[in-house]
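A.B. asks: Sharing a model that was predicted from the sequence below.
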Amino acid sequence: MESKTLEVDVNQGVATVWMNRPELHNAFNPELIEALTQTFRQLDQQSDVRVMVLAGRGKSFSAGADLAWMKQAGQASESENFADAMKLALMMRTLAEMNKPTVARVQGAALGGGMGLASACDICIASEQALFATSEVKFGIIPAAISPYVIRAIGERHACRYFQTAELISAHKAVELGLVHEVVAADSLDECVAGMVKSLQRGGPQSQAAAKDLIRAVASRPVTDEIVRDTAQRIARLRATPEAREGLDAFLAKRPPQWLPKG
């Protein structure tokens, strides 16, 4: 699962995935994209992993596409560029559709595809030094592969501005836009991430996966008879599961549920 561009640390149910190209600000190249895709898939299948934290070594979270790779793409055919773009789009979708909770730990620049990764994670926690941007138009391209996740995070109206201006977005402004959930001092970033992870571990793993699926099914849709029936069916299916019974029994007995990590 690990490669030269990626490190994975699993500890007490938490998988921390470190992008490891600090000298290039964790910019994407084909190897990193493939490693991330495979890692997201594998971690989603691991029963010993409850939460995934996505992070970057060095000063930056991720500066987006590697400029050397972009230069090569400029010399490639449309069909070759399509194949590359599909790999990036698949990586983003794999992250966004993981069943397990995902947290982005953003300590510095999250530009282009880096902002896409932060948007595709369920939760984004940033240091005060973090900077975001959809910077693609500066290079004569568009934030295509990341657009579903960035637009979901900040909305169409804000996307109309930032997709075209490529302005830098401060961490505090990113909170206002809905991209970032918490902003903390740099020396408090890991503590804040750990606290969020602890909160996530209190939830049942099956119910959290179902909650993510529920959001995808309901978001931006009108309340119709079909939606009402679907939501009722979803809760009905879960109420009789062993996880639901364990959660209720633990609450009534005033004890931790069995899915909480030991120690």
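C.D. replies: Cool, got the structure.

A.B. asks: going forward, measure contacts between C-alpha atoms and count neighbours the same way
C.D. replies: OK.

A.B. asks: Find the nearest non-adjacent residue to the residue minimising distance to the centre of the chain, please.
C.D. replies: When Cα atoms, centre = their mean is applied to the chain, the residue found nearest the centroid is C121 (1.5 Å). Leaving aside its sequence neighbours, C121 sits nearest to T102 (Cα to Cα, 6 or more residues apart in numbering; 5.2 Å).

A.B. asks: And that neighbour, how far from L214?
C.D. replies: 16 Å (Cα to Cα, to the nearest Å).

A.B. asks: neighbour count winner among the two?
C.D. replies: Between T102 and L214, T102 has the larger neighbour count (other Cα atoms under 10 Å), namely 26 against 15.

A.B. asks: Quick one: residues contacting the more buried one.
C.D. replies: Contacts for T102 (Cα atoms under 8 Å, 6 or more residues apart in numbering) come out as V51, M52, V53, L54, C121, D122, I123.

A.B. asks: can you pull out the helices in the protein?
C.D. replies: 30-45, 67-75, 78-96, 113-120, 147-165, 171-177, 189-201, 205-218, 225-239, 242-253 (DSSP state H).

A.B. asks: residues of stretch 142-159 that come out buried?
C.D. replies: Buried residues in stretch 142-159, counted by 16 or more other Cα atoms under 10 Å: 142-143, 145-154, 159.

A.B. asks: And here is the other one:
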Amino acid sequence: MFETIMIETDGRGVARLTLNRPDRHNVLSAAMIAELTRAAADLGADPAVRVVVLTGAGESFCAGGDLGWMKDQMAADAPTRGAEARKLAMMLKALNELPKPLIGRVNGQAFGGGIGMMSVCDVAVGVTGPRFGLTETRLGLIPATIGPYVVARMGEARARRVFMSARLFGAEEAVDLGLLARAVAPDALDDAIEAEVRPYLSCAPGAVAEAKALVRALAPTPDEAAIDTTIAALVARWESAEAVEGIGAFFDKRKPFWSA
């Protein structure tokens, strides 16, 4: 049914949604973006599903966007770039608005789009040890479509600490930034996730969905204008000379001209 993700639902109605490209550190390809969008719709509409746990296969949670996909966008025409950027934005929106609790099981490192995936979870618990970062500016890009969710999760002041610098940080700082609710030892992760899941199984599913919708209504959330702004910003960056240099340097295994 899916090529880049897996969905397994247990008898309690707890669905595990796994990013399943472990050989590529679960980077977000065009196929994965499409499959995650479809999965969000399917899980949201399934009355048997009570809770969704989002995780990654292998050693990483999600190492960001697939650079091959980004390179394709830079070579495409402007309408194609805009359409692809909108698919990414709509995937994040679909997960953010999932009418079920979305719990992030952050089993490893996360960069760029992976930070965006953490930010659309209702709560995320991660393991100690991995590194995290919004690394787009190293490539001449910007964290555009994920930006509204990252800033909503961290708050502006904390986001400014890591949003522009591409600085890597550990799980403890991810807790301080608000990305993770807790950081636990790897062998304690499943117990920590179960502790987040279990309370929902005593709650009325409709009430949980309406409570989640109310939180979104009361808090600042990305509207269509904000999403359009991020899409335009991402497309403009893909067209920039810095992005051409940054992506080219990555594939050439050299430093871009701005790197000290």
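C.D. replies: In hand now; what should we look at? The structure displayed is predicted, hence computed values, not measured ones.

A.B. asks: looking at it, F169 of the second structure is touching T135, isn't it?
C.D. replies: No: in this structure F169 of the second structure lies outside contact range of T135 using Cα atoms under 8 Å: 11.0 Å.

A.B. asks: quick one: which of those two has more around it?
C.D. replies: In this view F169 of the second structure and T135 are compared by other Cα under 10 Å, and T135 has more residues nearby, 25 against 14.

A.B. asks: residue in the first structure matching the more buried one?
C.D. replies: Using TM-score structural alignment as the criterion, T135 of the second structure maps onto S135 of the first structure.

A.B. asks: any idea how far that match is from E23 of the first structure?
C.D. replies: The gap separating S135 of the first structure from E23 of the first structure is 20 Å, by Cα to Cα.

A.B. asks: Next up, the contacts around the closest residue to E23 of the first structure other than its chain neighbours.
C.D. replies: Leaving aside its sequence neighbours, E23 of the first structure sits nearest to G58 (Cα to Cα, 6+ apart; 7.6 Å). Counting by Cα under 8 Å, 6+ apart, G58 of the first structure makes contact with P22, E23, H25.

A.B. asks: With A209 of the first structure instead?
C.D. replies: Residues near A209 of the first structure by Cα under 8 Å, 6+ apart: N99, K100, P101.

A.B. asks: Repeat the analysis, applying 6 Å as the threshold.
C.D. replies: By Cα atoms under 6 Å, 6 or more residues apart in numbering, the contact set of A209 of the first structure is N99.

A.B. asks: Distance check, it against L43 of the first structure.
C.D. replies: Using Cα to Cα, one gets 14 Å for the distance from A209 of the first structure to L43 of the first structure.

A.B. asks: before we move on, what about P205 of the first structure?
C.D. replies: Separation of P205 of the first structure from L43 of the first structure (Cα to Cα) stands at 14 Å.

A.B. asks: Do me a favour and get the end-to-end distance for stretch 230-247 of the first structure?
C.D. replies: Length of stretch 230-247 of the first structure, first residue to last, Cα to Cα: 23 Å.

A.B. asks: so where is that stretch in the second structure?
C.D. replies: For stretch 230-247 of the first structure, there is no aligned range in the second structure, judged by TM-score structural alignment.

A.B. asks: Stretch 32-43 of the first structure too?
C.D. replies: On the second structure, the counterpart of stretch 32-43 of the first structure by TM-score structural alignment is residues 32-43.

A.B. asks: What residues sit buried inside that stretch?
C.D. replies: Of the residues in stretch 32-43 of the second structure, those buried (16+ other Cα under 10 Å) are M32, I33, A34, E35, L36, T37, A39, A40, A41, L43.

A.B. asks: ok, now stretch 205-217 of the first structure?
C.D. replies: Residues of stretch 205-217 of the first structure classed as buried by neighbour count (16+ other Cα under 10 Å): P205, S207, Q208, A210, K212.

A.B. asks: residues touching P186 of the second structure, list them.
C.D. replies: Contact criterion Cα under 6 Å, 6+ apart gives V127 as the residues in contact with P186 of the second structure.

A.B. asks: Tell me how far it lies from A243 of the second structure.
C.D. replies: Separation of P186 of the second structure from A243 of the second structure (Cα to Cα): 36 Å.

A.B. asks: Distance check, the closest residue to L238 of the first structure other than its chain neighbours against G178 of the first structure.
C.D. replies: Counting by Cα to Cα, 6+ apart, L238 of the first structure lies nearest to A244, which is 6.6 Å off, once chain neighbours are set aside. Using Cα to Cα, A244 of the first structure is found at 31 Å from G178 of the first structure.

A.B. asks: do the same with G56 of the first structure
C.D. replies: From G56 of the first structure across to G178 of the first structure, the span is 21 Å (Cα to Cα).

A.B. asks: how near is the residue lying closest to V150 of the first structure once chain neighbours are set aside to L36 of the first structure?
C.D. replies: Excluding the flanking residues, the one nearest V150 of the first structure by Cα to Cα, 6+ apart is S119, at 5.3 Å. S119 of the first structure is 15 Å from L36 of the first structure, where distance means Cα to Cα.

A.B. asks: A76 of the first structure now?
C.D. replies: For A76 of the first structure relative to L36 of the first structure (Cα to Cα), the value is 23 Å.

A.B. asks: can you check V8 of the first structure too?
C.D. replies: Using Cα to Cα, we find V8 of the first structure at a distance of 10 Å from L36 of the first structure.

A.B. asks: before we move on, what about I146 of the first structure?
C.D. replies: Using Cα to Cα, we find I146 of the first structure at a distance of 15 Å from L36 of the first structure.

A.B. asks: Quick check: neighbours shared by V8 and L36 of the first structure?
C.D. replies: Common neighbours of V8 of the first structure and L36 (Cα under 6 Å, 6+ apart) do not exist.

A.B. asks: distance of L67 of the first structure from K173 of the first structure?
C.D. replies: Taken as Cα to Cα, the span from L67 of the first structure to K173 of the first structure is 27 Å.
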